[in-house]
Every structure is written in structure tokens, then in C-alpha cells.
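In: Predicted model and sequence follow; I will ask about them next.
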Amino acid sequence: MRPATTAERRRLRTRRRLQRPVETARLRLSVFRSAKHIYAQVIDPKRGHTIAEANSKSLGLTGNKTEQAAAVGRAVAERALAAGAKQVVFDRGSYRYHGRVKALADGAREGGLEF
């Protein structure tokens, strides 16, 4: 078995912390970051369905990537609130809570989500 990379260890550590909220059926705000775009989706862990999603690619945002991430956070929060989701658990995956990931979380909080 090969040793886990730093990113894999960070991702698994984040998932371990999310195990308890999954059992209580709290929704999960999952983030994916690529080189050009950022994606966010609110997932129901019991059913495995996406409740709301937003990304910088489909929104056609301008500005730097941090500003785009904040706009994506606000958009996913607006869509989640429309679907009836108020409280979520923030799943940053293997990404550090810094830069674009932090901007997305702050934008989602501004939009009305609680985590």
C-alpha cells in the first residue's frame, strides 16, 4: 500500500470530522477548486442528492478569482435558502481554509447560510 499524500491525508482528516454531522442529517456544503474555476454544492448526505449548486463557470463572473469565489458562495447560499436549507456543514475537502475557499465560505455566510 502506498503512503498517502499530504492532500489525501488532509481530505481524510476533514471527512473524519464530518462523520458525526452526517449522522445527524445536516446538509454538507462541498467545495471543489480547479485552476480557473470554483464549484460549490449543498448535498443531502442521507439521500446523496444535490440540493443546490453554483460555480464560477456557469455564472460568467468577472474579477479576480477570490471575488468570483465570494460571488459563488452568495449564489449557492441564495439557492440553498430557496430550497429550504439554512444550516450546513462546510466540507472544504483537501483544500486549506485560505484564499478562495475562505472567500466562498464568507460569501455563503453573507448569503444567509449558517455553519
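Out: Cool, the structure landed.
In: rest of the way, CA atoms for contacts and neighbours
Out: Fine.
In: host element of residue 28?
Out: Using DSSP states H and E, residue 28 maps to strand 27-33.
In: dropping in the other structure now:
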Amino acid sequence: MKITRQQSKQRRHRRIRNKILGSSERPRLAVYRSNEHIYAQVIDDTLQKTLATASSVEPELKSRLTSGANKAASTEVGKALAARALEKGVTQVVFDRGGNLYHGRIKALADAAREGGLSF
């Protein structure tokens, strides 16, 4: 049986999530990338609570972006997420790339979050 790209991504994500758990001291920075947008959340898995979110769909970010599906959009989302997380007192996170390869838009978001003050 042939494995599709989607199934491969789901397998990678399950493998990653078995090892990564966001705690109160170090919440999980989860990234979801679609064809048209990128979304990121800082999640405390022990309390099952989302602490901060940012995405290229938000009106304030969308108005500044030409597209939600490029590195520039990912950079803006990463900066916005870092600022919101710092407001909540979060400085250290665990990065969950969501089964995506650490490349391109995912890497751009991670680098921008690091520049914004998050450490991982």
C-alpha cells in the first residue's frame, strides 16, 4: 500500500507529539500551515489552555500582508505571537512543527518568534 503525503505528515506529527508536552513552565508553540495561511498557538497542555495565538487570517495582520502563504507572512505571525506570549509572561516554549519539515515558512516563523523574545 502506498503512503500519501498527508499520511506521512500525520505520522510525523504523531511521532513528534509523543515526545513533546507543553507544561506551565514551558508551553508548546504549535504551528499549522495551510496552503493559504499560517497559524500558531502557545498551549499549556497540563491545563489544556491556549495562552496566545496569532495567524495570517487576523484583520490587523492581513491588511499588512500581500499573501498569507509566504515567508513574510510567517515572519509577521511569529513576531506577533512572541509579543503576545511575552505579555502573558511566557519566555520559554517547546516548538511543535506539526509534522511539517523545519524549512521555509515554518523556519521563518520560528526565527521571528526567537527574535521576538521566545527561547526554544
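Out: Arrived safely. Source: prediction; values computed, not measured.
In: Mind telling me the TM-score for this superposition?
Out: The TM-score (TM-score structural alignment, normalised by the length of the first structure) is 0.88; 111 aligned residues with a Cα RMSD of 1.9 Å.
In: OK, contacts around the closest residue to residue 57 of the first structure other than its chain neighbours?
Out: When the adjacent residues along the chain are set aside, residue 57 of the first structure lies closest to residue 37, with 6.1 Å between them (Cα to Cα, 6 or more residues apart in numbering). By Cα atoms under 8 Å, 6 or more residues apart in numbering, the contact list for residue 37 of the first structure reads 55, 56, 57, 65.
In: Report the angle between the next helix-or-strand element following the strand holding residue 28 of the first structure and strand 27-33.
Out: Taking DSSP H and E as the definition, the helix or strand that follows strand 27-33 of the first structure towards the C-terminus is strand 38-44. Relative orientation of strand 38-44 of the first structure and strand 27-33, computed by axes from the mean of the first three to the mean of the last three Cα atoms, to 10 degrees: 160 degrees.
In: ok, and what's touching strand 38-44 of the first structure?
Out: 25-33, 49-57, 69, 72-73, 76, 80, 88.
In: ok, and the closest non-adjacent residue to the residue most central in space within the second structure?
Out: Central residue check for the second structure by Cα atoms, centre = their mean: the C-alpha nearest the mean position is that of residue 31, 2.7 Å away. Distance criterion Cα to Cα, 6+ apart; nearest residue to residue 31 of the second structure, sequence neighbours excluded, is residue 40 at 4.5 Å.
In: Counterpart of the one you found over in the first structure?
Out: Under the alignment (TM-score structural alignment), residue 40 of the second structure pairs with residue 40 in the first structure.
In: how close does its match get to residue 24 of the first structure?
Out: 21 Å (Cα to Cα, to the nearest Å).
In: And for the match of residue 40 of the second structure, the neighbour number?
Out: Other residues lying near residue 40 of the first structure total 27 when counted by other Cα atoms under 10 Å.
In: now do residue 20 of the first structure
Out: Taking other Cα under 10 Å as the neighbour definition, residue 20 of the first structure ends up with a count of 11.
In: Okay, and it sits in which element?
Out: Residue 20 of the first structure is located in helix 6-23, with elements delineated by DSSP H and E.
In: what packs against that helix?
Out: Contact analysis of helix 6-23 of the first structure by 3 or more Cα pairs under 8 Å, 6 or more residues apart in numbering; DSSP states H and E lists strand 88-91 as its packing neighbours.
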